[in-house]
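*Asks:* Starting from these lines, generate the structure:
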Amino acid sequence: MSRVDLNLLPALDALLSERSVTGAARRLGLSVSAMSRTLTRLRAVTGDRLLLQAGRTLVLTPYAEQLSQRIPALAREAQAALSRADHRFDAATLEHRFTLRAGEGFIDLLGATLIDRIHHAAPGVQLRFAPKPDWNAQPLREGAVDLEIGIVKTSAPEVRTRLLFRDRYVGVCRIGHPLLREDGIDLERWASYGQVMTSRTGEAENPIDAALDPPDRRRKVLMVVPSYTSAMQLARHSDLLAVAPYSCMGNSFMPNYAAANGLQSFELPLALPAFDISAIWHPRLDHDPAHRWLRNQVLGLCTQAYPPQSPADSRRRRR
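*Replies:* Now for the predicted structure:
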């Protein structure tokens, strides 16, 4: 296309629409003489007079009449194609299915609010939550997953992350559990009750048992399940104790979630560090406007659901 000058396209569009050199010049912010020279170039390029004098006005030639049906849409399409990607994005007209990977707790407590938020702005968007059997980054690399939400455990050096909120582990039991009848929950009493352990991979290694001191102390794990929501349901219907992230107890949208499900949380008699819940994605989607919009929707939702507890959390969230 070395002989095609796309700068002539908006000029042709203006001339065909205005049917006036003066009007076209005003529309494009050019001088009348500059527009006259452009008309001369357009006549040479197309091999047609395009506009002819008819008294005090200009009229279109038959070929120009044909062009007038095509050029406006063509000019808009060219302008959109050659403008910055951000300017082309419109959530209201977006037709897309995003695949996310998150734990059951996030889906149960925030899934409905997230889709309400997204559907209000982008009715053509669908969310698909894929299973999360592990923390392998390969689905992100291959494009099978657009966004992952959770703890960053991948060793893939190229992935991008953004803090959504800080979380911590708490004990969970049914309302009225015997453990709660006495003041204070010490390590010995807590460990004496049967417990349900959560392990996504089925392995027994987890931060709770790693923090037990002395190292030879063991809690009475009677069941191992793959999700925190399953552990919470078992605790609800038995005297088993569970451990779950505090975020699974509720949020600003569902403040009474735990109590409504017959559960009560308590502070663990263990020194466990807090942990980060992050959005994780592949860098090829960094500047994709639709994906950036999705990330901002998830971040905004989590900021409302779990407000940062300290200035440090706020600074890390903005990074």
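*Asks:* contacts, neighbours, all on C-alpha from now
*Replies:* Fine.
*Asks:* Could you check how far H120 is from G103?
*Replies:* Using CA to CA, to the nearest Å, H120 is found at 24 Å from G103.
*Asks:* ok, these two, which is more surrounded?
*Replies:* G103 (20 against 12; other CA atoms under 10 Å).
*Asks:* how far away is that one from R27?
*Replies:* Counting by CA to CA, the separation of G103 from R27 is 55 Å.
*Asks:* swap in N261?
*Replies:* Separation of N261 from R27 (CA to CA): 65 Å.
*Asks:* Contacts for stretch 232-242 next, please.
*Replies:* The contact list for stretch 232-242, computed with CA atoms under 8 Å, 6 or more residues apart in numbering, reads 171-175, 177, 193-197, 231, 244, 261-263.
*Asks:* and those, which of them are in strands?
*Replies:* Among the contacts of stretch 232-242, the ones falling in strands (DSSP state E) are 171-174, 194-197, 244, 263.
*Asks:* ok, so of those, who is nearest L299?
*Replies:* Closest to L299 out of the ones in strands among the contacts of stretch 232-242 is A244 (21.9 Å), distances taken as CA to CA.
*Asks:* distance of the closest one from G250?
*Replies:* Distance check for A244 against G250: by CA to CA, it reads 12 Å.
*Asks:* Please provide the structure for the following sequence as well, for comparison with the first:
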Amino acid sequence: MPKTIDLNLLHALDVLLTERSVTAAARRLGLSPSATSRTLARLRVATGDALLVQAGRSLVTTPYAEQLAERVHILAQETRTVLTPALGQVEPALLDRTFKIRANDGFVTLFAPALVAEIAKAAPLVRLCFVPKPDKDATPLRDGTIDLEIGTTGASAPEMKSQLIFRDRFIGVARKNHPLLGKPVTPQLYAACRHVVASRRGASKGPVDDALRDLGLRREVVAIVPSFLDALNIARNSDLIALVPNSSLDKQAHSLQRFELPVSTPELAISAMWHPRLDSDPGHRWLRQKLMAACKTSS
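*Replies:* Below is the predicted model:
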């Protein structure tokens, strides 16, 4: 008789080859380290290969495991999709799954509390893992490293599905009682201030600079930080003017005052994005619905 194959081993192998750590894999699998070590031993017997071997304090993959890694990851995803209940039959209370969401820290600060609370109430076995967003590279969505991305859509990944969450706009922010705020903020007065900007890539210029340039003006950027929350903290404790999305100030308004920019900048359309293979996945669709509802409640 053909040997019975335990498909749980496929998922475990995918996690072990991704994490390259028994302890980290155990956390993702919801097992103890000793149980995960026993699973690794079973996998070694099943494949006839050591798969992961000790190198100092770390584990490294064998050449055979390196060859397997990508195929195993794809097969594990396809198996999960095949064995997931058909659309409309998901039972949140029984859904046991980890969703990885890539978003900037401003979104996490503003919307994650409501989303996590709702998910925890409706689906206690679901885990949400928010990961940083260093760029707009679509590779993590394509290879399944992340399940959902929050941000502005781009032209680099036209195949991705998306759904508008909310619209935002840039505003100026200064500490309360800042000299700029005692009178109408004109382009000239705004440009004459010193500024802090947020950019993951370290860029100092953006749409507001284009609008000022059309008026023959140029602002002085003296600080560049990786996140809008960092920009707000600097503006709170200095005379620098911050440029941030309006939504980022809602829970950070202490000692700060917003003002409308004296020049026009494009509106921000914040969307949820995902790979087409997850479009009909019932668990993923349920997560998207919960995300939209939480964002609507928190906005």
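*Asks:* if we can go back for a sec, please pick the buried ones from the contacts of stretch 232-242 of structure 1.
*Replies:* Taking 16 or more other CA atoms under 10 Å as the criterion, what is buried in the contacts of stretch 232-242 of structure 1 is 171-175, 177, 193-197, 231, 244, 262-263.
*Asks:* Which of the three states applies to F98 of structure 1?
*Replies:* Put simply, F98 of structure 1 is strand when judged by DSSP: H, G, I helix; E, B strand; the rest coil.
*Asks:* so who does it touch?
*Replies:* Residues in contact with F98 of structure 1 (CA under 8 Å, 6+ apart) are 125-128, 145-147.
*Asks:* now those as a markdown table including neighbour count and secondary structure?
*Replies:* Converted to a markdown table, the contacts of F98 of structure 1 look like this (neighbours: other CA atoms under 10 Å; DSSP: H, G, I helix; E, B strand; the rest coil):
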| residue | neighbour count | secondary structure |
| --- | --- | --- |
| V125 | 19 | strand |
| Q126 | 15 | strand |
| L127 | 15 | strand |
| R128 | 12 | strand |
| V145 | 20 | coil |
| D146 | 22 | coil |
| L147 | 24 | strand |
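*Asks:* Tell me which two of these sit farthest apart.
*Replies:* Within those, V125 and V145 form the most distant pair, 15.4 Å apart (CA to CA).
*Asks:* Show me the strands in the stretch 151-300 of structure 1, by range?
*Replies:* Using DSSP state E, counting those that start in this stretch, the strands of the stretch 151-300 of structure 1 run over 160-167, 169-174, 194-198, 220-225, 241-245, 263-266, 275-281.
*Asks:* quick one, the fifth one and strand 220-225 angle?
*Replies:* Spelled out, it's strand 241-245 of structure 1. Orientation check (axes from the mean of the first three to the mean of the last three CA atoms, to 10 degrees): strand 241-245 of structure 1 against strand 220-225 gives 50 degrees.
*Asks:* relative to strand 194-198, how tilted is strand 241-245 of structure 1?
*Replies:* Counting by the same axes, to 10 degrees, strand 241-245 of structure 1 lies at 30 degrees to strand 194-198.
*Asks:* The longest one now?
*Replies:* Counting by the same axes, to 10 degrees, strand 160-167 of structure 1 lies at 160 degrees to strand 194-198.
*Asks:* Strand 160-167 of structure 1: average distance to aligned residues in structure 2?
*Replies:* Aligned to structure 2 and superposed, strand 160-167 of structure 1 gives a mean residue distance of 0.5 Å (mean CA distance after the TM-score superposition for structure 1).
*Asks:* Quick one: map L291 of structure 2 onto structure 1.
*Replies:* Matched by TM-score structural alignment, L291 of structure 2 corresponds to V298 in structure 1.
*Asks:* One more: H275 of structure 2?
*Replies:* Residue correspondence to structure 1 (TM-score structural alignment): H275 of structure 2 is matched to H282.
*Asks:* List the contacts of that match.
*Replies:* Counted by CA under 8 Å, 6+ apart, H282 of structure 1 has contacts 140-141, 146, 158-160.
*Asks:* Quick one: buried ones out of these?
*Replies:* Of all these considered here, the ones buried according to neighbour count by 16+ other CA under 10 Å are 140-141, 146, 159-160.
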